[in-house]
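Asks: This is the structure alone, sequence omitted:
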């Protein structure tokens, strides 16, 4: 079965996916979900390492590799590399997340490929960057979370650093790489030339620290853990009502006044301890204690209704099941259906951005390793006899 584009938006582009684990596959999934012909190149089954996410039939792998085709090539064989280069010659984009030295050793680095394919957009994702003192270190999401500063501002004060509950360094690096690829493809329309695009888990985390880095670079403040409360906007955080926890966000003086009135504490508006943001910061513990006393008089549903009706942001704290069953999430249609020939009906979260004219879908489930090898190689013009010989020689 030939390419089945998940959207018409990127269907004219072919992407060669040389990645494994999560950051790189996430990048390529972004492109596949918008219609690119993503061809995942993996080592043959008998040579594979532990490069899958919970096994090929596992939910993680199925989610990450949907909308792709898969071939196997033995890149330790000269003919495997030659075939890969032949495939790359038909492509617009190559994505890899080897350690920085590996692509040079294989002869598939950007400069080598661009000599014959000047329009190629070549994207690399690494742990710490393509050059520099740590470039050759192995990268891992939690290591980047720690080195990138995120764990120092996550968690409850005094209880030590805490990792974020998703692989946020991997995911952000993958999404940023996909964005970089799209920018490079747009620029290519003007210049006719491709370019080398690269990012890393560490760079993704440094960027994602956002206002915490500007607090230091512009104001000289080193952020620390603030737990479930916003570090600068008070009161904003997790509070306990009579029947459980909820989030409340109060930004700006007008919303502060609304909050006080809804909570039945209009006197706080003129109270010297709480009259402005710096004062509320100094007295945050006292203020939070007083807030929770009043919240304890009613259930969460009451406060969520009252605050939102009054223009103060407030919401439940949901687990994954509750989140997916939330009526607004269901209305947005983010959960998509697809049928796997092996595993049957599947449901997965789709793209969070909606393009009304060229929407993203899940056109096919994740492929088995090498499922499309002969199909893709035949597209390169290889005859069945040549394929049989390559198979016998362990090239795929």
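Replies: Nice, I can see it. In this text, all values refer to a predicted model and were calculated from it rather than measured experimentally. Numbering: from 1, shown residues only.
Asks: hey, let's count contacts and neighbours off CA atoms from now on
Replies: Will do.
Asks: Tell me the buried residues in the longest helix anywhere in the chain?
Replies: In the chain, ranked by residue count with DSSP state H as the criterion, the top helix is helix 168-191. Buried residues in helix 168-191, counting neighbours by 16 or more other C-alpha atoms under 10 Å, are found at 168-182, 184-185, 188.
Asks: adding another structure so you can compare the two:
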């Protein structure tokens, strides 16, 4: 930090989660300055076994668990359950991603967590949520991508549907979980009470279907993959120039007029097929062919220079290594070095009070020696509700 108090300074988070969705949710809170205690079973987080590996450590695990402290507890052991209960009473937030009911069978259902600490904000991330006919079913990213409808609209034009190239089914609920925790902590300031937050991977993906869902709900259109092109707006996709593809995004009449001008195609503006964005969307294949004809003698650099100068949104199609080494990526600090030289990804939020330096993910049980001190702290006192004095403060 540059002398700025961390945004979540003083907030303690217990991270019982494994692999991706829960650890990412907790890491976001850690990056915002919360004290995050990662609690692993003696077997360790399964994410530690996901490659690639650097010096024997999982790079996947390190990405998701930086800035945390790490202890080992076996919640099947009575003594460790007692220690965990005492930690709950001394913490503000709990993050877990067990299947619904698992934490309850270990002795900590939502009601018991609330009894131990009425001010606790607990977030449970699961495949299908705590209610509904699929609540008990396990899920991975692939399953919720398939069942949410997202896979059915992702892939080459006309299908078949394919999985998004990152585990978006875990990432979206992790983001929702972090937002929900912040909202619940703010609400706690007014009510003095915590709550149990139910976050579902399935819900997360269904909720971000945006225009795809609106078309399915309000039209009879065949909702299917359209490759790199938008199903409604055009020209909006990737187009072949003389030496390869470029991305061009035109979603307004004003931008289309600029594109027609810079490519010297005034006839597009009087063509009834291209009068409005909706018209262009209905005739996107014809327009795509015409755009590529206009680009045929231009290199990608030419296209990007001309369109960029005209204010038409465009960009190169980069592979992952090109994107990670791009000057803008580096200028934004998106690729960072931890103190031991490990290269990693930063978060996407820039605010005063966020982490400027990253601590490596803890080794299994690395901070077990701190547990005794934590357990001798006074239990957390619920925040005073707005406008309500505590009994001990009243005359």
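Replies: Arrived safely. In this text the structure is predicted, and so the values were computed from the model without any measurement.
Asks: TM-score for this pair?
Replies: The TM-score (TM-score structural alignment, normalised by the length of the second structure) is 0.90; 371 aligned residues with a C-alpha RMSD of 1.9 Å.
Asks: Downstream of the longest helix of the first structure, the next helix or strand is which one?
Replies: Heading C-terminal from helix 168-191 of the first structure, the first helix or strand you meet, by DSSP states H and E, is strand 196-200.
Asks: Quick one: the strands in the first structure, in order.
Replies: Here the first structure has its strands, by DSSP state E, at 14-17, 37-42, 68-72, 93-96, 121-126, 196-200, 236-241, 244-249, 313-316, 335-340, 344-349.
Asks: List just the one of those that sits closest to residue 264 of the first structure.
Replies: Nearest to residue 264 of the first structure among the strands of the first structure is strand 236-241; the distance by C-alpha to C-alpha comes to 14.8 Å.
Asks: Mean deviation, that closest one versus the second structure?
Replies: Its matched residues in the second structure lie on average 0.5 Å from strand 236-241 of the first structure after superposition (mean C-alpha distance after the TM-score superposition for the first structure).
Asks: what stretch of the second structure does that strand fall on?
Replies: Using TM-score structural alignment, strand 236-241 of the first structure corresponds to residues 236-241 of the second structure.
Asks: List the contacts of that stretch.
Replies: With contacts defined as C-alpha atoms under 8 Å, 6 or more residues apart in numbering, stretch 236-241 of the second structure is touched by 228-230, 245-251, 288, 291-292, 295-300, 303.
Asks: cutoff 6 Å now
Replies: Here stretch 236-241 of the second structure makes contact (C-alpha atoms under 6 Å, 6 or more residues apart in numbering) with 228-230, 245-250, 292, 295-296, 298-300.
Asks: Out of those residues, which end up buried?
Replies: The neighbour-count test (16+ other C-alpha under 10 Å) marks 229-230, 245-250, 292, 295-296, 298-300 as buried among the contacts of stretch 236-241 of the second structure.
Asks: hang on, the earlier thing: any idea which of the contacts of stretch 236-241 of the second structure is closest to residue 132 of the second structure?
Replies: Nearest to residue 132 of the second structure out of these is residue 230 (C-alpha to C-alpha; 33.1 Å).
Asks: Give me the outermost residue of the first structure relative to its centroid.
Replies: What lies farthest from the middle of the first structure is residue 267; by C-alpha atoms, centre = their mean that is 44.8 Å.
Asks: neighbours of residue 138 of the first structure, just the number please.
Replies: 13 (other C-alpha atoms under 10 Å).
Asks: about what we covered before: so which of the strands of the first structure is nearest residue 324 of the first structure?
Replies: The nearest among these, by C-alpha to C-alpha, is strand 335-340 at 8.2 Å.
Asks: Distance from the closest one to the middle of the chain?
Replies: With C-alpha atoms, centre = their mean, to the nearest Å as the basis, strand 335-340 of the first structure stands 20 Å off its chain's centre.
Asks: could you say what helices and strands that strand packs with?
Replies: Applying 3 or more C-alpha pairs under 6 Å, 6 or more residues apart in numbering; DSSP states H and E, we find strand 335-340 of the first structure packed against strand 344-349.
Asks: Give me the buried positions along the strand it packs on.
Replies: Buried residues in strand 344-349 of the first structure, defined by neighbour count with 16+ other C-alpha under 10 Å: residue 348.
Asks: What's residue 214 of the second structure aligned with over in the first structure?
Replies: Under the alignment (TM-score structural alignment), residue 214 of the second structure maps onto residue 214.
Asks: Also residue 336 of the second structure?
Replies: Under the alignment (TM-score structural alignment), residue 336 of the second structure maps onto residue 336 of the first structure.
Asks: Might one say that its match is in contact with residue 351?
Replies: No - using C-alpha atoms under 6 Å, residue 336 of the first structure makes no contact with residue 351, being 9.4 Å away.
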